[in-house]
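Asks: need coordinates for the below:
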Amino acid sequence: MPATATAAWTFALWVSPTGTFRLLHWNTITTPQRALCSDAVLPISLTGELTMWADEYAIPLGRPRNAHASALLLAYQPHPGVHFGDVVFTGATDPRTDTVHGLTEDQALTLLDLYLLRINARVPGARRR
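Replies: Presented below is the predicted three-dimensional model:
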């Protein structure tokens, strides 16, 4: 696919309680409700350009604690609180139209970098013989 065709793509970063991170093509998902498969989502504004969305039904449905989302939130909030179930990170919401914007690929990858720095992850390198 030519580079110009992918330049318009935006993303959301989906984080599960198991520690799975997935980039979602925001152009095809378009709403936090669809990304989380829930009608009740709670926006948590982190910056003017970054929002985390959590499923409000996660606790009543017995979803597990999402320690990975909390670890990532430490980069933005000193006491991020406890979150349950899947969460999705997107760009800001346009207050005039309620349109939720996606993240650029760089923004989404920066979130992954922040997470890895927070947990002091060891990224596998080349094996030595």
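
Asks: CA only for contacts and neighbour counts going forward, please
Replies: Noted.

Asks: contacting residues around stretch 74-81?
Replies: By C-alpha atoms under 8 Å, 6 or more residues apart in numbering, the residues outside stretch 74-81 that reach it are 46-47, 70, 73, 114, 118.

Asks: quick one: buried residues of the longest helix anywhere in the chain?
Replies: Longest helix of the chain, by residue count under DSSP state H: helix 105-118. Residues of helix 105-118 classed as buried by neighbour count (16 or more other C-alpha atoms under 10 Å): 105, 107-108, 111-112, 114-115.

Asks: tell me the helices in the chain, going along the chain?
Replies: Counting by DSSP H, the helices of the chain are 3-6, 26-29, 32-36, 67-73, 105-118.

Asks: what separation do you get for the most centrally placed residue in the chain and His25?
Replies: Centroid check for the chain by C-alpha atoms, centre = their mean gives Phe89 as the closest residue, at 2.8 Å. Distance of Phe89 to His25, computed by C-alpha to C-alpha, to the nearest Å: 12 Å.

Asks: repeat that for Thr6.
Replies: Counting by C-alpha to C-alpha - Thr6 and His25 are separated by 11 Å.

Asks: can you tell me which two in the contacts of stretch 74-81 are farthest apart?
Replies: Pairwise distances across the contacts of stretch 74-81 peak at 18.3 Å for Thr47 and Arg118 (criterion: C-alpha to C-alpha).

Asks: check contacts around Arg22.
Replies: Listed by C-alpha under 8 Å, 6+ apart, the contact set of Arg22 reads 13-15.

Asks: to compare against the first, here's the next sequence to fold:
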Amino acid sequence: MTKTHALLIRTNGTFELLDWPKQGHLKTLYTAIGCSNVAAVDITPQLTMWLDDEGINVGAPLNRAATFLYAAHRPPHQHYYGAAVITGGTTPTGITRGLTEKQTTVLVELYLTQKDVRVPAQRTK
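Replies: From the prediction side, this is the model:
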């Protein structure tokens, strides 16, 4: 079976690629986000964004990158607060899928190119 991932986007703009487990999805989300209740936001049928369900109420910082990522796929209707984890969509039985290698690559490229982050290149003399 192919290894799948999730993309953690922190409020300071950094991100981390997480291994998506075969089981224990909620534990992975709670640990990555740092919360005890999560909310799922469907970005597309193939992408889900997970956030602290109480993030705005507990004063979590605005997550501009997560808000931008949502807006890159559909018209935004709100801002998102706190750390966000992006996963694949769900199976017909409601199991959350991890991101495929291709989905991960596209998201990272979108995230890096839209944030105007300089990716280091080989140095020349």
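
Asks: mind listing what the nearest residue to Ser16 of the first structure once chain neighbours are set aside touches?
Replies: Nearest residue to Ser16 of the first structure, sequence neighbours excluded (C-alpha to C-alpha, 6 or more residues apart in numbering): Asp86, at 4.5 Å. Shown in contact with Asp86 of the first structure (C-alpha under 8 Å, 6+ apart): 14-17, 36, 54-55, 66.

Asks: so which of those residues comes closest to Arg96 of the first structure?
Replies: Checking the contacts of Asp86 of the first structure against Arg96 of the first structure with C-alpha to C-alpha, the nearest one is Ala54 at 22.3 Å.

Asks: thought that closest one was touching Pro43?
Replies: Yes: contact criterion C-alpha atoms under 8 Å: Ala54 of the first structure and Pro43 qualify, at 6.7 Å.

Asks: neighbour count winner among these two?
Replies: Ala54 (24 against 18; other C-alpha atoms under 10 Å).

Asks: which residue in the second structure aligns with that one?
Replies: Under the alignment (TM-score structural alignment), Ala54 of the first structure pairs with Leu51 of the second structure.

Asks: gap between its match and Val85 of the second structure?
Replies: From Leu51 of the second structure across to Val85 of the second structure, the span is 7 Å (C-alpha to C-alpha).

Asks: now for the two: what residues contact both?
Replies: Common contact partners of Leu51 of the second structure and Val85 (C-alpha under 8 Å, 6+ apart): Ile33.

Asks: before we move on, back to that, can you name the two of the buried residues of helix 105-118 of the first structure that sit furthest apart?
Replies: It's Glu105 and Tyr115 that sit farthest apart of the buried residues of helix 105-118 of the first structure, by C-alpha to C-alpha, at 15.6 Å.

Asks: coming back round to it: average offset of the longest helix of the first structure relative to the second structure?
Replies: For helix 105-118 of the first structure, the mean deviation from the second structure after alignment is 1.4 Å (mean C-alpha distance after the TM-score superposition for the first structure).

Asks: same for that helix, what does it pack against?
Replies: Here helix 105-118 of the first structure touches strand 11-15, helix 67-73, going by 3 or more C-alpha pairs under 8 Å, 6 or more residues apart in numbering; DSSP states H and E.

Asks: among these, show me which one is buried the most.
Replies: strand 11-15 (a mean of 24; mean count of other C-alpha atoms under 10 Å).

Asks: so that strand matches what in the second structure?
Replies: Aligning strand 11-15 of the first structure against the second structure (TM-score structural alignment) gives residues 5-9.
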